[in-house]
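> Dropping a prediction and its sequence here:
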Amino acid sequence: MEDEVELLRQASVNGVFSSADAERHGIPRLRLVALAKVGLLTHLTRGMWSTIHTVDAAQTHLLRTVAIIRRLRQPAGATAQSALVLHDLPILDTDLDRVHLVRGRGHATRRSHDYTVWGCAGGLRAATRPPFVDTPLACAPVAVALTHTGVTCTPRAALAAADAAVRRGLVTSTEIEVAAADLPLGTPGAAAVRRALADVDGRHESPGETLTARVMRDLGYSLEPQVWIGPYRVDFLVTGTRVIVEFDGAVKYDDRQAIVAEKRREDDLRRRGYVVVRLMWSDLHDPARVRRLVVAALTAAA
């Protein structure tokens, strides 16, 4: 078995091989099924396999994206959430069961049971993501993939990924604005995607900060991100006030030293005359609670 798996590993490109590749090495399809049953192979999609054991849904999705691109007869690249996974960008509100691809040319959209191929993206690029994708894989331009994410997932999913992409220098806010404007007439949700992506800000350092800014903006507050107050950099300062808004994605701290350091930091900020509002994921789903917390903080800081 080990010799067979090693042969298949050597036959793989980006961790993926086909049934035909296996047969060329003298390993029939029924043998692949048997190896998969004992956990030595992973079946990705029709006729495509991997020797890699993935640890999460994103890794599995990436390998399936590689497999389907290779299986298709016409050139295609990753887009929407499939491109986000390839670029290691944040994925929120995202269904990873379906692979999303885009053609280098042609405009018709094709759907299968486990993938969708969009029309022309205006040219494909190439990207890698070691250790899985070492050989460059075709993908849509990052700006196009972000707008497709907004359509296939949610506008806030596109915004969170866009902030990260701008922060990493993968794309500019102008390129994103142009791609959003180029969404075809009649695309479902296009207007909401354009509105969301108009607020891209690469200073946000996590999806939680992106969504905090969005909730606060929707409540009518203006924020200044990444503000230095003495030796401390805070996530946000409510413009024109002494109210700090911080996003805390952790349910609890396991490190006692981290708890003590955070308390000392917050006490020092209060001594400097600031009021701290700390938000968690659950708060971002309850704008009314966020408003109450901010109003109380504004009153205390007045």
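The structure has been received and is ready for your questions.
> When you work out contacts or count neighbours from here on, use the C-alpha atoms and nothing else.
Noted.
> Helices along the stretch 151-300 of the chain, start to end?
155-167, 173-181, 190-197, 207-218, 256-271, 281-284, 287-301 (DSSP state H, counting those that start in this stretch).
> Which of those sits closest to Arg111?
helix 190-197 (19.9 Å; CA to CA).
> Take this one as well and set it beside the first:
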Amino acid sequence: MDLPHTDLFTRADAIAFGLTDDDLRRLRRTGELSVLRPGFYVPGAVMQSASPTERHSLLARSYLLSAPTGEVLSHVSAAIAWGFDIWQLPLDKVHMTHGLDYASKRRPLRILHGTTLERTERTTINGVPVTTAARTIVDIARTSSVERAVCVGDSALRSGHTDSDALSTAVESARFRTGISAARRAVSLMSGRSESVGESRSRMLFETLPLPTPLLNQWVYDGAGRFVGRVDFLFWEFKVIGEFDGESKYDSKRVLLDEKYREDRLRDLGWVVVRWNWRDLDDPRALLRRFEQAFTRAAGLPTPAGWFGDQRLAADQLPSFG
């Protein structure tokens, strides 16, 4: 039986398409149709293949379809619309803000936040009404852990949809709201130079360990001025490089071999390289010991050859090499 040619439709849409309530019940029994929430349907195949964020987006769209003018997606729902990383942010409820300063309304699948929303804090993404990137990040930072907030904030800065000035303005605008102290701390720790959730989490872990502050995403050159590689973390005074290995970083044998060659060249220059992955982030003491051992090994080595900087330079921009 044919369904409306869309990934989300209402009962009224189905009736207009020619389906009856009996048809809808039958399609639900066979699994060809899924109920997103009362009165809103998604083809079964779409629901089965949807990721958690895609399911959240479908639910968010269903609430926007029935929302009065002025309500916008906010918090994690807006972050998804923006395309930001949302590491460990709960997806069970859609978050919306209506801009009226009275108590929030909680429902099983939605939270309607009652906080002031200025015109300049509203925008649209692909036609979807949302809070601006900066307002979204500060709302998340007020209501989530610092680590989670920094992960999404780093993603927002990296994407170019916001910057530190906009975040500072958003923090100031929220100065009387619940959770603003946590938001201030989280925003102060955000950096667009972290290129993944793993790097953001690593940076936050370093904040809790007795480790020196590393330089982020440095471009390393050899003694002849040839580019060797971009590294995640550079403890330059200690002659140590840190690299976070994500699950999908090496998705082919060719990539793996290229990475091995790059690391061999870094070691040849005199750098000591420490690698870690997601599991290592859950064992901070073990990771700290590995860094301490690396610092000890590097202390007996000469200063690494070559040069490094925070951006890729053309040959005529490089310093002279001895």
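That came through fine. None of the values given here were measured: they were computed from a predicted structure.
> before we move on, back to that, could you dump the helices of the stretch 151-300 of the first structure to a markdown table with mean neighbour count?
A markdown table is the format used below for the helices of the stretch 151-300 of the first structure (neighbours: other CA atoms under 10 Å):
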| stretch | mean neighbour count |
| --- | --- |
| helix 155-167 | 26 |
| helix 173-181 | 18 |
| helix 190-197 | 20 |
| helix 207-218 | 20 |
| helix 256-271 | 13 |
| helix 281-284 | 15 |
| helix 287-301 | 15 |
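> want to try TSV for the ones you listed, with distance to Leu62 of the first structure as columns?
As requested, the helices of the stretch 151-300 of the first structure are exported to TSV (distance: least, CA to CA, whole Å):
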stretch	distance to Leu62 of the first structure
helix 155-167	17
helix 173-181	23
helix 190-197	24
helix 207-218	21
helix 256-271	35
helix 281-284	27
helix 287-301	34
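> who wins for proximity to Val227 of the first structure among these?
It's helix 256-271; of those, that one is closest to Val227 of the first structure (CA to CA) at 12.5 Å.
> which residues of the stretch 1-150 of the first structure fall in helices?
2-11, 19-24, 29-37, 57-71, 80-86, 142-152.
> Would you mind finding the match for Arg290 of the second structure in the first structure?
Mapped onto the first structure by TM-score structural alignment, Arg290 of the second structure lines up with Leu293.
> re the thing from before, for the helices of the stretch 1-150 of the first structure, give me JSON lines that also has mean neighbour count and distance to Tyr274 of the first structure.
Listed next are the helices of the stretch 1-150 of the first structure as JSON lines, based on neighbours: other CA atoms under 10 Å; distance: least, CA to CA, whole Å:
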{"stretch": "helix 2-11", "mean neighbour count": "15", "distance to Tyr274 of the first structure": "58"}
{"stretch": "helix 19-24", "mean neighbour count": "16", "distance to Tyr274 of the first structure": "64"}
{"stretch": "helix 29-37", "mean neighbour count": "15", "distance to Tyr274 of the first structure": "59"}
{"stretch": "helix 57-71", "mean neighbour count": "21", "distance to Tyr274 of the first structure": "40"}
{"stretch": "helix 80-86", "mean neighbour count": "27", "distance to Tyr274 of the first structure": "38"}
{"stretch": "helix 142-152", "mean neighbour count": "26", "distance to Tyr274 of the first structure": "37"}
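> residue in the second structure matching Asp21 of the first structure?
Asp21 of the first structure maps onto Asp13 in the second structure, by TM-score structural alignment.
> what about its match, distance to Tyr63 of the second structure?
Per CA to CA, to the nearest Å, Asp13 of the second structure is found 15 Å from Tyr63 of the second structure.
> Could you find the counterpart of Thr97 of the second structure in the first structure?
Thr97 of the second structure maps onto Val102 in the first structure, by TM-score structural alignment.
> Spit out the contact partners of the spatially closest residue to its match that is not a sequence neighbour.
With sequence-adjacent residues excluded and distances taken as CA to CA, 6 or more residues apart in numbering, Val102 of the first structure is closest to Trp118, at 4.4 Å. Under the criterion of CA atoms under 8 Å, 6 or more residues apart in numbering, the contact list for Trp118 of the first structure reads His100, Leu101, Val102, Arg103, His107, Ala108, Thr109, Arg110.
> hmm, which of those residues are common to the second structure?
Here is what carries over to the second structure from the contacts of Trp118 of the first structure, by both residues aligned by TM-score structural alignment, their matches' CA atoms under 8 Å: His100, Leu101, Val102, Arg103, Ala108, Thr109, Arg110.
> picking up where we left off before, tell me the contacts of the match of Asp21 of the first structure?
Pro4.
> Val130 of the second structure now?
Contacts of Val130 of the second structure by CA under 8 Å, 6+ apart are Val72, Leu73, Ser74, Ala78, Ala81, Arg122, Thr123, Thr124.
> Mind picking the two most distant members of those residues?
Most distant of those, by CA to CA, are Ala81 and Arg122, 13.2 Å apart.
> Tell me the counterpart of Asp280 of the second structure in the first structure.
Per TM-score structural alignment, Asp280 of the second structure is aligned with Asp283.
> ok, its match touching Arg292?
No - with contact defined as CA atoms under 8 Å, Asp283 of the first structure does not count as touching Arg292 (10.9 Å).
> Show the contacting residues for the spatially most central residue of the second structure.
The residue lying closest to the centre of the second structure (CA atoms, centre = their mean) is Asp85, at 1.9 Å. Residues in contact with Asp85 of the second structure, defined by CA under 8 Å, 6+ apart, are Ala79, Cys151, Val152, Ser155, Val197.
> out of the helices of the stretch 151-300 of the first structure, nearest to Gly122 of the first structure?
Of the helices of the stretch 151-300 of the first structure, nearest to Gly122 of the first structure by CA to CA is helix 173-181, at 10.3 Å.
> Give me the angle between the closest one and helix 142-152.
Interaxial angle of helix 173-181 of the first structure relative to helix 142-152 (axes from the mean of the first three to the mean of the last three CA atoms, to 10 degrees): 40 degrees.
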